[in-house]
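[1] Okay, sequence plus prediction incoming.
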Amino acid sequence: MPEPLKNIFSPPLLEPFSDLVQKVWPPFAPDDFLQKVFDDQYEKLELKQRTRHIAHCLRACLPEDYRTALGIVQAVTQRYIDQHGEKLTFQWIFLPEFIEAHGVHDLDASLPAIETITRWSSCEFTVRPFLLAHPERMYAQMLAWSKHPSAMVRRLSSEGIRPRLPWGMGVPALKRDPAPILPILENLKHDPAETVRRSVANNLNDIAKEHPDLVLDIAKRWLGLHPDTDWIVRHACRGLLKNGNARALAYFGFEKGVADVAVEGLQFSPSVNIGGRFDFSFLLINRAAIPQSLRLEYQIDYQTLSGKTSQKVFKIKEVELAPGQEMGIERYQRFQDFTTRKHYPGEHALRILVNGLALAEGKFMVK
């Protein structure tokens, strides 16, 4: 059983941190801070609760004036950056939490601190309440950050303004109208940092949920500019490809509804236990007189707690089959519970998709 992620927020992490805070601001009392953090309720707290709790305890041990306290947090962060360089360090996420929890009221002080702290622990979640409270000011700031010399700050300009940031606070206005995001992505599409380009692709994938044609228009303009933008476009269109969008398929050389392609001999486990492995196999056949470019996926209809089904598509591979060629495919899907997916017993469905269309399917039981 893997160690729960929440357990990284432990004395071995926070003891040296509290010593550094005291070096930056001598009145800080490490023992008082650690006692507040590791109280008799701490073991019951989950991941998000722990990081917010640490941020609150830190606030309680620093000067009452927010700007003075924030200056200490910013100086501590700068010490880490000077010593170790810029990083995406998850274990220090309570530093961005400090601003998220206590600084939305003071934009002028918080924005420079965000610019520093995101170079050590990403502030993508921190900026979400700022976007809700100060949209126009934040849109301008995010655009300015897209031209920042630090790749970590440039990444924040895209990641923080995603319409559907996973585990992040929603920003409904950006779902309705992503116009403020587009100039940022234009600035970043040729970014030298892979982490920045990946964020651009994920942002476009988010936008495509509500505005597929807008993303496809951008994809058309960006395709062929450079191998990096080609990668961004393909990754950005992954949701559209999984949904069988004909225009997206065509951009990458796939024709929706290909003729003379068959999926035969679909075999799969009749049942699988929660925590077990579901195996399946099939034969892919090109009966056409010409080669066929094929995108293979499988879809599973999962049972949900409410009794409805939730569909999830998984990519298998992209292949080109010669005339008359056959290809055997074997795959499996684990039914292990995770924090992001919980399985429920009942009838499930499996479908084999070729260029977005189901060519074979069957049902199985999860126990």
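    Yep, that arrived. Numbering: from 1, shown residues only.

[2] C-alpha only now, for contacts and for neighbours.
    Fine.

[3] does the residue of the chain most remote from its centre belong to a helix or a strand, and which?
    Ranking residues of the chain by C-alpha distance from their mean position (CA atoms, centre = their mean) puts Ala289 at the top, at 42.2 Å. Per DSSP states H and E: Ala289 is located in neither a helix nor a strand.

[4] okay, now the closest residue in space to it that isn't next to it in sequence: neighbour count?
    Excluding the flanking residues, the one nearest Ala289 by CA to CA, 6 or more residues apart in numbering is Pro323, at 5.0 Å. Using other CA atoms under 10 Å, Pro323 is surrounded by 15 other residues.

[5] And the one 3 residues further on, by the same measure?
    Here the count is done by other CA under 10 Å, and Glu326 has 16 residues near it.

[6] How about the contacts made by it?
    283-286 (CA atoms under 8 Å, 6 or more residues apart in numbering).

[7] Let's see that with 10 Å instead.
    Glu326 makes contact with 261-263, 283-287, according to CA atoms under 10 Å, 6 or more residues apart in numbering.

[8] Specify which member of those is nearest to Gln78.
    Nearest to Gln78 among the contacts of Glu326, counting by CA to CA, is Leu284 at 56.4 Å.

[9] sec struct for the closest one, please.
    Three-state call for Leu284 (DSSP: H, G, I helix; E, B strand; the rest coil): strand.

[10] With Tyr332 as the reference, measure out to it.
    According to CA to CA, to the nearest Å, Leu284 and Tyr332 sit 17 Å apart.

[11] For those two, work out which one has more neighbours and name it.
    More crowded of Leu284 and Tyr332, by other CA under 10 Å: Leu284, with 22 against 12.

[12] surely that one meets Glu297?
    No: contact criterion CA atoms under 10 Å: Leu284 and Glu297 do not qualify, at 11.9 Å.

[13] Contacts only, for Gln240.
    Actually, residue 240 is Leu. It isn't Gln. For Leu240, the contact set (CA under 10 Å, 6+ apart) comprises 205, 208-209, 212, 215-216, 234, 246-249, 356.

[14] let's bring in a second one:
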Amino acid sequence: MSELRKQIFGDSFFRPLITHLTDAYPKFDGERFLSLVQDTDWEERELKQRVRHVSGVLRKTLPDSYEEAIEVLMEIAPLGSGLAYITFPDFVEVYGQEHWDVSIRALERFTPYSTSEFAVRPFIERDQPRMMAQMLKWASHSNEHVRRLASEGCRPRLPWAMALRELKRNPEPILPILELLKEDDSLYVRKSVANNINDITKDHPALVRQLSTAWIGRHPHTDWIIRHGARTLLKRGDEEMLQLFGYKGHLPVHVEELELSADKLLLGERLRFQFNIVNESIESEKLRIEYGVEYVKANGSRSLKKFQLSDKLYLPGRTKVTREQEFRDLSTRKHHAGEHIVSVWVNGERKQEAAFMLELD
């Protein structure tokens, strides 16, 4: 997580928090709280470490009784919102697992103001049947944030979170929750349902194919969820999923004249490329056009990353397509020198490729 994001824990967060805590719990010692938070290691801590550290300091400065401490946090929860307030559900995650009922009530209370998606996961690991029954109740909640928690919290592979081992192995307990949410009016909720389905595709693609076939065509919201949730399978060129969304295979369509703007590229520069889509059919065809980049890895091998370029009807004849791709280091990707391959894909089929050399300096 970025250096910038950890700076959310500044005076703009701590000063109002201390005021709210003191109003709700007059014995709260704000100066002691701040001195304990901003200890000698504070500047070195990353975002998640800061969250956990603040939770620990709250435990030292709120009432000794967990139930009393959590009531204070629940009272002030509506007075602040944003990522920094994830410390409240983190407090529950760390100190509340032996206090099930009050902790579940607190997680529901906190999630509209930050998110409890990470904090629910140890509860799922601890007692999956009990917690998944709670998530199913949340899926019918009137608040979209709580409904989203029902889906997001049980994603088998939620980024930045612990994996849910049993749900990776068998995601069946998730399906009743997704079923309740598959036509949800909130895009915020629908995105979570789609991301949950996409997680499931990593381990159980056949289940997602079955689910998608059963759901398709019932409601526009559901169709959007399926399409977004199946994005990994579509990128893999899964024939069954491509056909489900109306993409035909083995069409009289090919790619010509793939041209790169450079044979050699320096890290930080942009590569421009163009090509022609040639539709030899007598009618328009629905085409999913993607391009791939085979990035050189540290060991010299290459790893393919695909990017969607267009998804539409292409008229008979030739259509020129152009695109640029920047090559710079990211938190999620470090580049290595060597021959990279650019490829063009049509409805899951690799049609043409070209190579260039990436140099670091």
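    The structure has been received and is ready for your questions. Please read these numbers as outputs of a predicted model, since none were measured by experiment.

[15] Which of the contacts of Glu326 of the first structure has the largest number of neighbours?
    Asn286 leads the contacts of Glu326 of the first structure on contacts (other CA under 10 Å) with 24 neighbours.

[16] Quick check: of the contacts of Leu240 of the first structure, which lies closest to Pro63 of the first structure?
    Closest approach between the contacts of Leu240 of the first structure and Pro63 of the first structure, by CA to CA: Asn205, at 42.6 Å.

[17] Skip the chain neighbours and tell me the closest residue to the counterpart of that closest one in the second structure.
    With the correspondence set by TM-score structural alignment, Asn205 of the first structure lines up against Asn198 in the second structure. Sequence neighbours aside, Gly229 is the residue nearest to Asn198 of the second structure in space, at 4.5 Å (criterion: CA to CA, 6+ apart).

[18] give me the number of residues near whatever residue of the first structure lines up with the one you found?
    The criterion is TM-score structural alignment: under it, Gly229 of the second structure has Ala236 as its aligned partner in the first structure. Residues lying near Ala236 of the first structure (other CA under 10 Å) number 25.

[19] measure the counterpart of Val127 of the first structure in the second structure to Ala24 of the second structure for me?
    Counting by TM-score structural alignment, Val127 of the first structure lines up with Val120 in the second structure. Separation of Val120 of the second structure from Ala24 of the second structure (CA to CA): 25 Å.

[20] More neighbours: the two, which one.
    More neighbours surround Val120 than the other of Val120 of the second structure and Ala24, with 26 against 16 (other CA under 10 Å).

[21] Enumerate every residue touching the more buried one.
    Taking CA under 10 Å, 6+ apart as the test, what Val120 of the second structure contacts is 89-90, 92-93, 97, 103-104, 107-108, 131, 135, 149-150, 152-154.

[22] again, but for Asn7 of the first structure
    Counted by CA under 10 Å, 6+ apart, Asn7 of the first structure has contacts 43, 46-47, 50, 91.

[23] what residue of the first structure matches up with Ser284 of the second structure?
    The alignment partner of Ser284 of the second structure in the first structure, by TM-score structural alignment, is Pro291.

[24] Pull the contacting residues for its match.
    Contacts for Pro291 of the first structure were tallied using CA under 10 Å, 6+ apart; they are 320-325.

[25] which residue lines up with Pro171 of the second structure in the first structure?
    Aligning on TM-score structural alignment places Pro171 of the second structure opposite Pro178 in the first structure.

[26] my read is its match is in a helix, agree?
    No: Pro178 of the first structure sits outside any helix when classified using three-state DSSP, being coil.

[27] Next, the contact list for the residue nearest to it when sequence neighbours are not counted, please.
    With CA to CA, 6+ apart as the criterion, Pro178 of the first structure has its nearest non-adjacent residue at 7.0 Å, and that residue is Ile207. By CA under 10 Å, 6+ apart, the contact set of Ile207 of the first structure is 162-164, 174-178, 181-182, 201, 213-215, 236.

[28] Among those, the buried ones, what's the ChimeraX command?
    Typed into ChimeraX, the next command selects the buried ones out of these (criterion: 16 or more other CA atoms under 10 Å):
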select :162,163,164,174,175,178,181,182,201,215,236
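
[29] Which single one of the contacts of Ile207 of the first structure is nearest to Asp301 of the first structure?
    Arg164 (22.8 Å).

[30] Let me see the contact set for the closest one.
    Listed by CA under 10 Å, 6+ apart, the contact partners of Arg164 of the first structure are 170-172, 174-175, 202-203, 205-207, 209.

[31] thinking again about what came up before, going by secondary structure, the residue nearest to Pro178 of the first structure is in what exactly?
    helix 194-210.

[32] For that helix, what is the distance to the chain centroid?
    Centroid displacement of helix 194-210 of the first structure relative to its chain, using CA atoms, centre = their mean, to the nearest Å, is 9 Å.
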